[in-house]
Each structure stands twice: as structure tokens, then as C-alpha cells.
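Asks: sequence and predicted structure are below.
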Amino acid sequence: MKYGEINMKLAEALLERKNLQTQLASIGQRLQANVLVQEGDEPSENPQTLLQDALRLNTQLHRLIKAIHLTNAQAMSTHNRPLMDALNERDALLQQHRILQQTIDAASEKQNRYSNHEIRWVKTVSVGDLQQQADAVGMRIRTNNLEIQASNWHIDVIGLD
């Protein structure tokens, strides 16, 4: 579905956002490759046309992002709670998982000792306990993502008129 159509689902809008971001990045690379050419050469694509396309896509993208944000702020998830609560929970869980995983990685790093005179490093945390916590948070992330994704296919985007 495109913007003028009624009842675009939030999941469709998110896919379209990703598509527009990819197109914009591609045009940006093509634009950079064509704004300077050696004297006597012609650009392979018209930079003015590329620039106009980039500006048009940028306007479309940000109109869509605004509608997504407006929808997220007003929608209820399939678990009958504000979708923004689910999104905020996901962000917090992802950060929590990242912190746990970084701690596990740091504690699991092998310390090479070449002689008995070098400093011996000892762990100050239980990697097993941290891994259990990370696994539990990972499960919560998956459950939360299922709620969000299911909701996205039921919620109509608002603000695209």
C-alpha cells in the first residue's frame, strides 16, 4: 500500500520506512559519485535530478516517520497496553541485555600469562549467573517483540492523509 491508500498497517509503514531509508542512502551514494568529475568528463547520472529525488524521498520519509510516531503514541498493543510502553520496554530490555553481554564478554576474555611474574587476573563476577540473567532478558525481548510485531499488523497508521 502507498500513502494515499486508506488503512495502511503500521507494519507496512515500517517496511516502507526501511525501503525509503535504503533508497535515500543509495541516491546519496550516487549523488556523491556524480557531483565531481574530471574536467572533460560527464557524470554518469545528472546530479541535479539525483538531488531532487533525494529531497523528494526525504520529504516522504519524514512524513511517514511523523505518522509512525503519531500512531505509536496513540495505539494500543494486542496485550491492551499503550504501544509506546511496549516500545520503551523493548529499548530498556535491549540495553539491559547489551550491558549483561558486555560484562560477560569482558569477564570471559582469556588472559595470557607468559611467566609467573606477570599479574594474574581474577574474575569478580559469576559468568554463569550473568549468562542466566542475559538468557532471561533475551526471552523477555523475544516475547516483547512478538507483542509489538503482532500489534503492528493490526494497527492502522494515522496521520497519512
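Replies: Sure, I can see it. Everything numeric in this text was worked out from a predicted model, so none of it was measured.
Asks: could you use CA atoms for every contact and neighbour count after this?
Replies: Fine.
Asks: would you map the strands across the protein?
Replies: In the chain, no strands are found when defined by DSSP state E.
Asks: have a look at it and report its longest helix.
Replies: helix 47-74 (DSSP state H).
Asks: how far out from the middle of the chain is that helix?
Replies: 17 Å (CA atoms, centre = their mean, to the nearest Å).
Asks: flag every buried residue along it.
Replies: 47, 50-51, 53-54, 57-58, 61, 64-65, 67-68, 71-72 (16 or more other CA atoms under 10 Å).
Asks: turn those into JSON lines, columns for distance to Leu15.
Replies: As requested, the buried residues of helix 47-74 are exported to JSON lines (distance: CA to CA, whole Å):
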{"residue": "Pro47", "distance to Leu15": "28"}
{"residue": "Leu50", "distance to Leu15": "23"}
{"residue": "Leu51", "distance to Leu15": "24"}
{"residue": "Asp53", "distance to Leu15": "20"}
{"residue": "Ala54", "distance to Leu15": "19"}
{"residue": "Leu57", "distance to Leu15": "15"}
{"residue": "Asn58", "distance to Leu15": "16"}
{"residue": "Leu61", "distance to Leu15": "11"}
{"residue": "Leu64", "distance to Leu15": "11"}
{"residue": "Ile65", "distance to Leu15": "11"}
{"residue": "Ala67", "distance to Leu15": "13"}
{"residue": "Ile68", "distance to Leu15": "11"}
{"residue": "Thr71", "distance to Leu15": "15"}
{"residue": "Asn72", "distance to Leu15": "15"}
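Asks: what about versus this one:
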Amino acid sequence: MKLAEALNARKELEARLTRLEERLHASARVQEGLEPDESPDALYAMLEKAAAALVEIVSRISRTNVETVVEGRILADWIAERDVSWRRLRVLQSALRAAAPSYDRHGGPGSVRSVTTFSTARRHAELDALALRINAIDARIQQANWETELL
């Protein structure tokens, strides 16, 4: 199985756990004298089976990410850099939105004027460079996912 296929399997198992949770909620309480549509015990058994499969696939994905080297770095390091870069990108975007001028409809001659405290041009350039870096890293990761056998 390729790493990319395992990632898809992980996503499907996580979705299955969510659906089982919803089904357990629906079967948790019924009107006195009635039976639930589904047996809670059967649902718990399915939950345990899906959870065990998820532990297995997540462990194998993690081992593969640590053992796979892409351009001199382990895949886990590329993933960490991409994830942190995404977080930095969102922070920069948020800061740039906060720095954007807002217009007070009631502002008159006596109103207080606000100014931006940093160079938005420099931060926009940083944002653009970061987005390009994320795309390049993600391309490496995606390629490795489809070329790498799951351990």
C-alpha cells in the first residue's frame, strides 16, 4: 500500500468514527418500553474495531514519515515545516487584515486617526514568498506520498 492510500484510509476511518459517534448518540436514549434502532453494544464493537484499525494505520503512517527521506530530510520534517508555515501564513493574513484601514462613518474633524504600525508591503511580500514555499513543500510531500510504500 502506498503512503497516499494509507492517508486516505486514515481519513475514511476518522469519518467512520464520527458516524459511529452519531449513531451511538441516536441509540443512547429511547422512550421507555422501546428499543433503539441499533444495538449500542454492536455499535461499541464496531467503534472498537475501527479505533484499533485507526491506531494501526496512524502508527504505520508515522513510522513511514520518520523513515522516508526526501531531498535529504525525513518526510516528518517536511510535514512539520509545511504545517507550521501554514500557521505562519494564517497569522500574517490576520495581521494584514487588522492593519487594513477602517473607515469610521462618524469620524469628523475631532476623531482619532489610526495608522498601521508595520510595513504592509514587506509583510505582503513575505506572505507571497511563504505561500510559494508551502506549495513547493506540499508538492514534495504529495509526490513522496504516491511513491512511498507504507511500512
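Replies: Nice, thanks for sending it over. Bear in mind that the values here come from a model prediction, so they are computed numbers and not experimental data.
Asks: any idea what the TM-score is?
Replies: TM-score for the superposed chains, counting by TM-score structural alignment, normalised by the length of structure 2: 0.91, backed by 150 aligned residues with a CA RMSD of 1.5 Å.
Asks: packing partners of the longest helix of structure 1?
Replies: The helices and strands touching helix 47-74 of structure 1, judged by 3 or more CA pairs under 8 Å, 6 or more residues apart in numbering; DSSP states H and E, are helix 10-34, helix 83-108.
Asks: distance from that helix to structure 2 after superposition?
Replies: Compared with structure 2 after fitting, helix 47-74 of structure 1 has a mean deviation of 0.7 Å; criterion: mean CA distance after the TM-score superposition for structure 1.
Asks: that helix aligns to what range in structure 2?
Replies: Mapping helix 47-74 of structure 1 onto structure 2 (TM-score structural alignment) gives residues 40-67.
Asks: over to stretch 132-142 of structure 1?
Replies: The aligned range for stretch 132-142 of structure 1 is 125-135, by TM-score structural alignment.
Asks: circling back: for the buried residues of helix 47-74 of structure 1, work out which two are farthest apart.
Replies: In the buried residues of helix 47-74 of structure 1, the most distant members under the criterion CA to CA are Pro47 and Asn72, with 36.5 Å between them.
Asks: who's in contact with stretch 70-81 of structure 2?
Replies: The contact list for stretch 70-81 of structure 2 (CA atoms under 8 Å, 6 or more residues apart in numbering) reads Ser62, Asn65, Val66, Glu67, Thr68, Val69, Ile137, Arg140, Ile141, Ala144.
Asks: repeat that for 10 Å
Replies: 61-69, 82-83, 85-87, 133-134, 137-138, 140-141, 143-145 (CA atoms under 10 Å, 6 or more residues apart in numbering).
Asks: same check, this time on stretch 33-40 of structure 1
Replies: So stretch 33-40 of structure 1 is in contact with Ile27, Gly28, Glu42, Pro43, Ser44, Glu45, Asn46, Pro47, Gln48, Leu50, Leu51, going by CA under 10 Å, 6+ apart.
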